[in-house]
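Student: A predicted structure for the sequence below; I have some questions about it.
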Amino acid sequence: MKKIIDRNGRLFGFISVIDLLVIVVVAVMGFALYTKNTQMAITSTNTADQTITYQILASGIRTYVAEAVREGDQLFDPDRSSGGTLGTITDIQLMPGTKLAEFDDGTVAAAPVEDGVDMLITVEGTGLVSQSGRYTLNRVYELGVNSSRTFCTKYAEFIGTVTEIF
């Protein structure tokens, strides 16, 4: 009758116990990698993009900047160039320019701006609308009301605030 482990530390006289442990660890790690890379649970759903229409207010911008923005232009975020377009400008409304100003008595009010206009832009883009009311343009760009960001078109750059999402 043979011993299970002989004097040289071999299992049944053929393979070392340490070698066997290394083979088992490598096999378990290989199985774990295979399972991770091929058996992942479905994390995304097959949802179609929806049309998202929103408005941006740019206050007190220079007149020449407003004249460079046209209906039909694509809107971008210069900080996120890889995200693609934020949509197409469908409507532009120009109003007399105002900026918030602080007066000597400590009050703050909208004051007229010389050589400036307020521009209300309506933009139509595509993205996801979650059930919790979150909007994601191009599946990567979070859109929220009252968020103030730098926007740009092919010929103009301005700071605007998202005022409404339809």
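Tutor: Thanks, I have the structure now. Given the structure is predicted, the values throughout are model-derived calculations rather than measurements.
Student: Please make it C-alpha for all contacts and neighbour counts, starting now.
Tutor: Fine.
Student: what's around Ser16, how many residues?
Tutor: 15 (other C-alpha atoms under 10 Å).
Student: List the buried residues in the longest strand belonging to the chain.
Tutor: Longest strand in the chain, counting residues (DSSP state E): strand 108-129. Neighbour-count burial for strand 108-129, with 16 or more other C-alpha atoms under 10 Å as criterion, is recorded at 113, 116-129.
Student: wait, which of those is closest to Gln55?
Tutor: Thr122 (4.5 Å; C-alpha to C-alpha).
Student: That closest one touches Gln55, doesn't it?
Tutor: Yes. Contact criterion C-alpha atoms under 8 Å: Thr122 and Gln55 qualify, at 4.5 Å.
Student: now what about stretch 103-117, what contacts it?
Tutor: Here stretch 103-117 makes contact (C-alpha atoms under 8 Å, 6 or more residues apart in numbering) with 59-63, 66, 94-102.
Student: For ChimeraX, write the selection for the buried entries among those residues.
Tutor: Applying 16+ other C-alpha under 10 Å to the contacts of stretch 103-117, the buried members can be selected in ChimeraX as follows:
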select :59,60,61,62,63,66,94,97,98,99
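Student: Restricted to strands, list the contacts of stretch 103-117.
Tutor: 59-62, 94-102.
Student: can you put the residues you listed in JSON lines and add distance to Gly84?
Tutor: Below are these laid out as JSON lines (distance: C-alpha to C-alpha, whole Å):
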{"residue": "Ser59", "distance to Gly84": "25"}
{"residue": "Gly60", "distance to Gly84": "27"}
{"residue": "Ile61", "distance to Gly84": "25"}
{"residue": "Arg62", "distance to Gly84": "26"}
{"residue": "Leu94", "distance to Gly84": "27"}
{"residue": "Met95", "distance to Gly84": "29"}
{"residue": "Pro96", "distance to Gly84": "32"}
{"residue": "Gly97", "distance to Gly84": "30"}
{"residue": "Thr98", "distance to Gly84": "31"}
{"residue": "Lys99", "distance to Gly84": "31"}
{"residue": "Leu100", "distance to Gly84": "32"}
{"residue": "Ala101", "distance to Gly84": "35"}
{"residue": "Glu102", "distance to Gly84": "38"}
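Student: hold the first one in mind and look at this next one:
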Amino acid sequence: MKKIVDEKGKLFGIINVVDLIVLLVILAVAAAVLWKLFGNTVTSAMSGKTEFTYVVKCTEVDASLKEILEEQKLPQQLMSSGSYVNGSLTKVEFAPHMVTALQQDGTVMTYEDEGTVDAYFTITASVDSRTLTFPVGSQEVRVGKEHIVKTRYIELEGFILSVDIAE
């Protein structure tokens, strides 16, 4: 049976222990340099993008803005803090804004508010498929959460009605 380290200090009679340690250090440094240079490229190539669409409802939008919003060319890139972000406004729809009031006799009456409309913005975005949340700029997309719809030409506040994730 062979000894692990022979009388000349070689492992299995093949390589010196000091030489082996130097070789392992050189390989570790080379691997670290390669990872630093190409690691992000490999990681981003392996991770895909997750596409999702969400709808934001903005209530009580002044009726005079309806015409302006209808004239906007779509899609429009979303913005945050003066920079474009990873989402686009793809569709705008309107509905009359309905107001519910309690009458003096106790009955509930619902009527259309002539001066305002409700706007529904459909937005499409994509995120890194490794993320657990759906960030669009500095805002996270979740149903029920307040959301600012901001493009180069408009900025309105609303809340998120639905989120559909493309499979």
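Tutor: Happy to help now that I have it. It should be emphasised that the depicted structure is a prediction, and the values quoted were computed from it without experimental measurement.
Student: Tell me how the two chains score on TM-score.
Tutor: Here the superposed chains carry a TM-score of 0.56, computed using TM-score structural alignment, normalised by the length of the first structure; 123 aligned residues with a C-alpha RMSD of 3.8 Å.
Student: if we can go back for a sec, so of the contacts of stretch 103-117 of the first structure, which two are at opposite extremes in space?
Tutor: Counting by C-alpha to C-alpha, the most remote pair of the contacts of stretch 103-117 of the first structure is Ala66 and Glu102, 25.2 Å apart.
Student: what helix or strand does Leu27 of the second structure sit in?
Tutor: Element membership of Leu27 of the second structure, judged by DSSP states H and E, is helix 17-46.
Student: next one: stretch 118-129 of the first structure to chain centre, how far?
Tutor: 15 Å (C-alpha atoms, centre = their mean, to the nearest Å).
Student: average offset between that stretch and the second structure?
Tutor: By mean C-alpha distance after the TM-score superposition for the first structure, the fitted stretch 118-129 of the first structure averages 1.6 Å away from its aligned residues in the second structure.
Student: okay, now Thr50 of the second structure: neighbour count?
Tutor: Around Thr50 of the second structure there are 16 residues (other C-alpha under 10 Å).
Student: could you give the angle of the helix or strand encompassing it to strand 108-128?
Tutor: For Thr50 of the second structure, the element it lies in under DSSP H and E is strand 49-62. Computed by axes from the mean of the first three to the mean of the last three C-alpha atoms, to 10 degrees, the angle separating strand 49-62 of the second structure from strand 108-128 equals 150 degrees.
Student: which residues in the first structure does stretch 11-22 of the second structure match up with?
Tutor: Counting by TM-score structural alignment, stretch 11-22 of the second structure pairs with no residue of the first structure.
Student: List the buried residues of that stretch.
Tutor: Leu11.
Student: before we move on, what about stretch 146-157 of the second structure?
Tutor: Judged by neighbour count (16+ other C-alpha under 10 Å), stretch 146-157 of the second structure contains these buried residues: 146-151.
Student: out of the residues you listed, what pair is the most spread apart?
Tutor: Across those (C-alpha to C-alpha), the longest gap, 16.5 Å, separates Glu146 and Thr151.
Student: got the contact list for Glu70 of the second structure?
Tutor: Val92 are the contacts of Glu70 of the second structure under C-alpha under 8 Å, 6+ apart.
Student: Spatially nearest residue to Thr59 of the second structure (excluding sequence neighbours)?
Tutor: Asp118 (4.4 Å; C-alpha to C-alpha, 6 or more residues apart in numbering).
Student: can I assume that neighbour is in contact with Ala95?
Tutor: Yes. With contacts counted by C-alpha under 8 Å, Asp118 of the second structure reaches Ala95, the gap being 5.2 Å.
Student: Next, Gly30 of the first structure: secondary structure please.
Tutor: helix (DSSP: H, G, I helix; E, B strand; the rest coil).
Student: That one: neighbouring residues, count only.
Tutor: Neighbours around Gly30 of the first structure, by other C-alpha under 10 Å: 12.
Student: Can you tell me, leaving aside adjacent residues, what's nearest to the residue mapped onto Val123 of the first structure from the second structure?
Tutor: Aligning on TM-score structural alignment places Val123 of the first structure opposite Ile123 in the second structure. Distances taken as C-alpha to C-alpha, 6+ apart place Leu89 nearest to Ile123 of the second structure, at 4.5 Å, with adjacent residues excluded.
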